[in-house]
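Trainee: Need a 3D model of the following:
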Amino acid sequence: MTDRPDLTNLPSYRQPRRSIFSARRIALMASVVAGLGIAVHGFSPSTSPSDLLSSPAHAQVNNEVRKVERPIGFADIVERVKPSVISVKVNIKEKIASNDDGDDSSSPFQPGSPMERFFRRFGGPDGFPGQKGGGGRGRVVQGQGSGFFISADGFAVTNNHVVDGADKVEVTTDDGKTYTAKVIGTDQRTDLALIKVEGSSNFPFAKLADGKPRIGDWVLAVGNPFGLGGTVTAGIVSASGRDIGNGPYDDFIQIDAPVNKGNSGGPAFDTNGEVMGVNTAIYSPSGGSVGIAFSIPASTVKTVVAQLKDKGSVSRGWIGVQIQPVTSDIADSLGMKKAEGALVAEPQANGPAAKAGIESGDVITSVNGEAVKDARELARTIGGLAPGATVKLNVLHKGQDKVVNLTLGQLPNTVEAKADTDKDSGKGASRGTDVPKLGMTVAPADSVAGAGKEGVVVTEVDPKSAAAERGFKEGDVILEVGGKSVSTAGDVREAINTARTDNKNSVLMRVKSGGQSRFVAVPIAKG
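Mentor: Sure, this is the predicted structure:
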């Protein structure tokens, strides 16, 4: 039997072990505290018990306790970026018609205009009190917003709606100095504006971020809410790619940093101190922050500002098509495996797409090899290219893939829709012929005054039918069913029967309503 060493005469054996355990307890407590916001230098996920044993236990503990620091905040970032942020104040002189009841809307925008609807939806214009003057013949509307310098020589970014129509623009810097600014250019479609501040060539400025923020990243909003300049709020990126119904180029970053009236045009900073977006709108029933705000991505700001600085306006590529999303029903009716791409409802006559052979019912699936997720993405992609550029489009045409090369035109400032169908197109029409199981009756378009010469006009819709659920109404003109032109109710029934024979769950119809074409997938009953 092997003798075991006698350790009873070694009093120091247990004492160091107790010290080691004590060190571990303290280290564990320090780690827990660090999890509550206190940083403990020297410890890391890779620290192991052997590391602790490599030096005297008491010295290790004392070192770690000495290095405990306060929680890390955003003060250093704010101190660095806040001087680049400015408050923007504008005066807008307007003539208004007096009325008997004294009603005077505070909105500086034309009633019913897109911007007026936009502000009504998102809580009203930023700080526009709407003061009347001149005995009811006019008024001076005063507005305020935010902005930020992007260069030392005084170029600054803000929102179009902050300076739109302004007769005078003044900015106040973080150190309290006031300067006059000139509007260099604006872009209503993205709600961006570039202004130039004179008076110095050494303004502190911010850098626009190169990368895209991730959902969950920290974000700091700096601006002039309610006229309280130099206000900083913090939150996270809540979502990206938001469409808020402001236009075809909507691609907003959603943040939950508190943003209020007056923050418009101000920057949203990331933790590198770079501008990830320009704060533009809030979603709020009350007009105050409820934790949902929207920022224009830095990538969009770069593109727009470069053109505004160069020529004072923005030119966008244009292919000349009316497009709509591909829904699951539409994808099924076209035999597509996934609901993706942009469906061409109608190419504009003599536009680039029409000249290149793109037709109604085609689905554009990629641009220059990059997949197109939906109709909005196609609009943004084409709009981001310069007029005159050549692009390669992948198109699904009547079930077959094909490649189309075309040269982009320039997006017109206004696109007027031609109405081939007047408001009274359904008047004087006969009852028409019933289309079974769809819940509507139709008649040849050329037999109904004002309906045109092509297709069949809807003369009656059962309010409880599948047609009603899909938005059909009296006066709509059905041009195609299942990819085939129709001119009688018999043509419609034949196309539906063909789709049923092909085991499709829905049939695709091209419909013209109020001068605009769209595709509608209507479910069909079996048998």
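Trainee: From here on, just use CA atoms for contacts and neighbour counts.
Mentor: Will do.
Trainee: Quick check: residue 153 vs residue 222, distance?
Mentor: Per C-alpha to C-alpha, to the nearest Å, residue 153 is found 21 Å from residue 222.
Trainee: higher neighbour count, these two?
Mentor: More crowded of residue 153 and residue 222, by other C-alpha atoms under 10 Å: residue 222, with 31 against 17.
Trainee: With adjacent residues omitted, what lies nearest to that one?
Mentor: residue 232 (4.6 Å; C-alpha to C-alpha, 6 or more residues apart in numbering).
Trainee: So which elements touch the one helix or strand residue 295 maps to?
Mentor: When elements are assigned from DSSP states H and E, residue 295 belongs to strand 293-297. Applying 3 or more C-alpha pairs under 8 Å, 6 or more residues apart in numbering; DSSP states H and E, one finds that strand 293-297 contacts strand 252-255, strand 275-282.
Trainee: Following up with a second sequence; could you model it the same way so I can compare the two?
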Amino acid sequence: MSKVKVKSYLSGLMAMLMLALATVAQADLPDFTELVEQAGPAVVNISTRQKLPERNQAGQQLIPDLEGLPPLFREFFERNIPQIPRSPNGRQQEAQSLGSGFIISADGYVLTNNHVVADADEILVRMSDRSELEAKLIGADPRSDVALLKIEGRNLPTVKLGKSDNLKVGEWVLAIGSPFGFDYSVTAGIVSAKGRSLPNESYVPFIQTDVAINPGNSGGPLFNLNGEVVGINSQIFTRSGGFMGLSFAIPIDVAMDVANQLRDTGKVSRGWLGVVIQEVNKDLAESFGLDKPAGALVAQVLEEGPAAKGGLRVGDVILTLNGRQIVVSADLPHLVGGIKPGDKAKLEVVRDGSRKTLEVVIGALPEEGEEIAIGTPGSGVESSSNRLGVTVVDLNSEQKKALDLQGGVLIKEVSNGPAALIGLRPGDVITHLSNQAIKSAQHFTQVAKELPKNRSVSMRVLRQGRASFITFKLSE
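Mentor: The predicted model follows:
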């Protein structure tokens, strides 16, 4: 066979191979057409109207206050500020927003995001046949960002509900919504991660996906390949204001629990442990005698709270709750919040290097209270440690009562040294050093002198009533 024929034969063989590979790859990709046809009619478009106050000055535009939002996590409609038409007579104007939702019952219950309908004076639901119905707000829960609406109707199309706990990372998922007002847009991707915690969102273990989500998708359903809703699309991570490949959905298991409580009682009740926790990093794990960083470190136990009554102490590391592992500290609020107040929970903790099992009666999550402020520095026995570079004084009785402490010392002065390097400030209160509760300034000096070299040492610090553990190492 000539070289020309051999070359031609190889080229043909390569082309056939590439065609075969392309055919196989195409066969492996999911076909969403049937899913969209069946589920699409139960997805709705939601618009709201809100009356705004009159302008103080002629021609002045009213802009929603976005201050306080996390810089990278922005709720869709707070990013998409509606245009407010100018009115020469200065009458009240109406702001309009646009979002998505889905029907979960044939008699007209609709799920969406709280931020889609928050502060709305009128809520309109547009069906797939373009008909519009006025919706009644049954209830909303800002903590989970879930809202339940009701429209009048019979035999309405509904979605199938799945189990978000059964989702697997890498699984295909699909979203239907109205991004930028383009009704019934379909986007698809995979589950990127589960159990994500976002800033200021302690009670929702978000599903992370790479499904394209934009303003208007918010409140819409996230489907698995079986056509079941597994989440409510809620937030995106962005630096540009648009989609960047990171989307977050509320698990449908969480959303339905909230919706059922809103429908039955009009409010949402969550479990509460009454502790302030923090992450266990490598240095803290070493200082507490753990094999690896894991669990939730108890930095503060609230007075008369469920944890205090159950025997939980500052410095305990919670490893499991009812047999479920606490891999990172953010796992704990999700699990506690899902427990019915009044139920008992078993906690496995590490205390002084040993494992213990505690039984705690879970309380009801209260409204957010005021922070406890520490008193002004009082008089006491001054003490200092050249090794740490900090001068401390005993707490007076009023300060101890305000902070619910039996001991501890107040930092009066910080000089150059380890204390300055780890960010300690005058006014901070040190309650624990090297896993020991500090009783007085004299005790602090004694413990500081005996600190080991080149080994992680933990210190518990109260700053403006907030407790946290920090670690440091002494080289000399």
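Trainee: contacting residues for the residue nearest to residue 222 of structure 1?
Mentor: With contacts defined as C-alpha atoms under 8 Å, 6 or more residues apart in numbering, the neighbours of residue 232 of structure 1 are 78, 220, 221, 222, 223.
Trainee: Show me what it lines up with in structure 2.
Mentor: Aligning on TM-score structural alignment places residue 232 of structure 1 opposite residue 186 in structure 2.
Trainee: for that match, helix, strand, or coil?
Mentor: Here residue 186 of structure 2 takes the strand state, with states given by DSSP: H, G, I helix; E, B strand; the rest coil.
Trainee: so the strand holding residue 295 of structure 1 corresponds to what in structure 2?
Mentor: Using TM-score structural alignment, the residues of structure 2 aligned to strand 293-297 of structure 1 are 247-251.
Trainee: The closest residue to residue 124 of structure 2 other than its chain neighbours: neighbour count?
Mentor: Nearest residue to residue 124 of structure 2 in three dimensions, chain neighbours excluded: residue 134, at 4.6 Å (C-alpha to C-alpha, 6+ apart). Residue 134 of structure 2 has 16 neighbours, counted by other C-alpha under 10 Å.
Trainee: now the corresponding residue of structure 1 for residue 134 of structure 2: how far from residue 92 of structure 1?
Mentor: Aligned by TM-score structural alignment, residue 134 of structure 2 pairs with residue 180 of structure 1. Separation of residue 180 of structure 1 from residue 92 of structure 1 (C-alpha to C-alpha): 15 Å.
Trainee: same thing with residue 429 of structure 1?
Mentor: As judged by C-alpha to C-alpha, residue 429 of structure 1 and residue 92 of structure 1 stand 51 Å apart.
Trainee: Ok, residue 222 of structure 1 next?
Mentor: Counting by C-alpha to C-alpha, the separation of residue 222 of structure 1 from residue 92 of structure 1 is 25 Å.
Trainee: Same check on residue 168 of structure 1?
Mentor: From residue 168 of structure 1 to residue 92 of structure 1 the distance is 7 Å (C-alpha to C-alpha).
Trainee: all helices of the stretch 1-150 of structure 1, in order?
Mentor: 14-35, 49-53, 57-66, 75-81, 114-121 (DSSP state H, counting those that start in this stretch).
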